[in-house]
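Chemist: dropping the sequence and predicted coords here.
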Amino acid sequence: MDAKEFLQVYRAGRKVFSNIDLVGADLQAIDLHKIDFSHALMSKANFANSKLCRANLTGADLSYSNLNSADLHRANLRYANLKGADLRNADLRGADLRGANLSWANMQDALFEGAQMTNVNFYNAKK
């Protein structure tokens, strides 16, 4: 499913997209709150300025994705792969990041108040 087809299905009311392949998709500045992207493949996707608050991203592959200024507050990112992701200015307040991989991620000016961050891999992350 490409980004255009995904958006058509999403706008028709579907909210569950677990295991979807959206590698490299351009989904910037889109309201995707409460979506279920659990175990989705979305490496190198562009979610800049998107609203992903309260989204289920458990086990999702978001490696090298652009999440600059994304709203991820209260999102479930348990065991998500965010290696090399651009999280500058992202809102991760209250997010569940337990077991997530944030190695090599750029987290400058990201908000983490109240986030659960047990067993997070921060190797070479830029804070």
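Modeler: Looks like it arrived, so ask away. Numbering: from 1, shown residues only.
Chemist: drop to CA atoms for contacts and neighbour counts, all remaining ones
Modeler: OK.
Chemist: does residue 29 touch residue 52 like I think?
Modeler: No - with contact defined as C-alpha atoms under 8 Å, residue 29 does not count as touching residue 52 (10.0 Å).
Chemist: of those two, which one has the most company?
Modeler: residue 52 (27 against 15; other C-alpha atoms under 10 Å).
Chemist: let's bring in a second one:
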Amino acid sequence: MDNEEFLEQYESGRRDFSGLYLEGIMLGNVSLKKIDLSESVLAAAQISRTSFVGSNLSKVNFEDVQMEKVLFENCNLREVNLLKASLTGSISLMQ
């Protein structure tokens, strides 16, 4: 699935993207509220100025991902793979 198809499906109301292979996807300036990306592969992705609020990111493979100014608010981040990931300016807010 490419960037455009992914964002179109999200905008049309789909929230369950669990178990998908999204290696190299490029996401910028988007809000992905309550998305389920659990057990998905986003290795080598480029994610900037993206907001994950109330999202399930458990067991996501973010290996070698470049993240800049990404917000993780009230997210499930259990067993996330961040090996060699760059998280410049990113924050996690938990309640």
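Modeler: Now that the structure is in, tell me what you want to look at. The shown structure was predicted, so the numbers you read here are calculated from the model rather than taken from an experiment.
Chemist: residues contacting the closest residue in space to residue 20 of structure 2 that isn't next to it in sequence?
Modeler: Distance criterion C-alpha to C-alpha, 6 or more residues apart in numbering; nearest residue to residue 20 of structure 2, sequence neighbours excluded, is residue 40 at 4.7 Å. By C-alpha atoms under 8 Å, 6 or more residues apart in numbering, the contact list for residue 40 of structure 2 reads 17, 18, 19, 20, 21, 22, 59, 60, 61.
Chemist: what's the answer for residue 73 of structure 2, then?
Modeler: Residue 73 of structure 2 makes contact with 51, 52, 53, 54, 55, 92, 93, 94, according to C-alpha under 8 Å, 6+ apart.
Chemist: can you give me the helices in structure 2?
Modeler: For structure 2, the helices defined by DSSP state H cover 3-11.
Chemist: in it, which spans are strands?
Modeler: Taking DSSP state E to define them, one finds strands in structure 2 at 26-28, 46-48, 51-53, 66-68, 71-73, 86-88, 91-93.
Chemist: any chance of these in a markdown table, plus distance to residue 36 of structure 2?
Modeler: Converted to a markdown table, these look like this (distance: least, C-alpha to C-alpha, whole Å):
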| stretch | distance to residue 36 of structure 2 |
| --- | --- |
| strand 26-28 | 15 |
| strand 46-48 | 16 |
| strand 51-53 | 10 |
| strand 66-68 | 18 |
| strand 71-73 | 13 |
| strand 86-88 | 20 |
| strand 91-93 | 17 |
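Chemist: please name whichever of the ones you listed is nearest to residue 34 of structure 2.
Modeler: Across these, residue 34 of structure 2 has its closest neighbour in strand 51-53 (6.0 Å, C-alpha to C-alpha).
Chemist: and for the closest one, what are the contacting residues?
Modeler: With C-alpha under 8 Å, 6+ apart, strand 51-53 of structure 2 has contacts from 30, 31, 32, 33, 34, 35, 70, 71, 72, 73, 74, 75.
Chemist: done for today, thanks.
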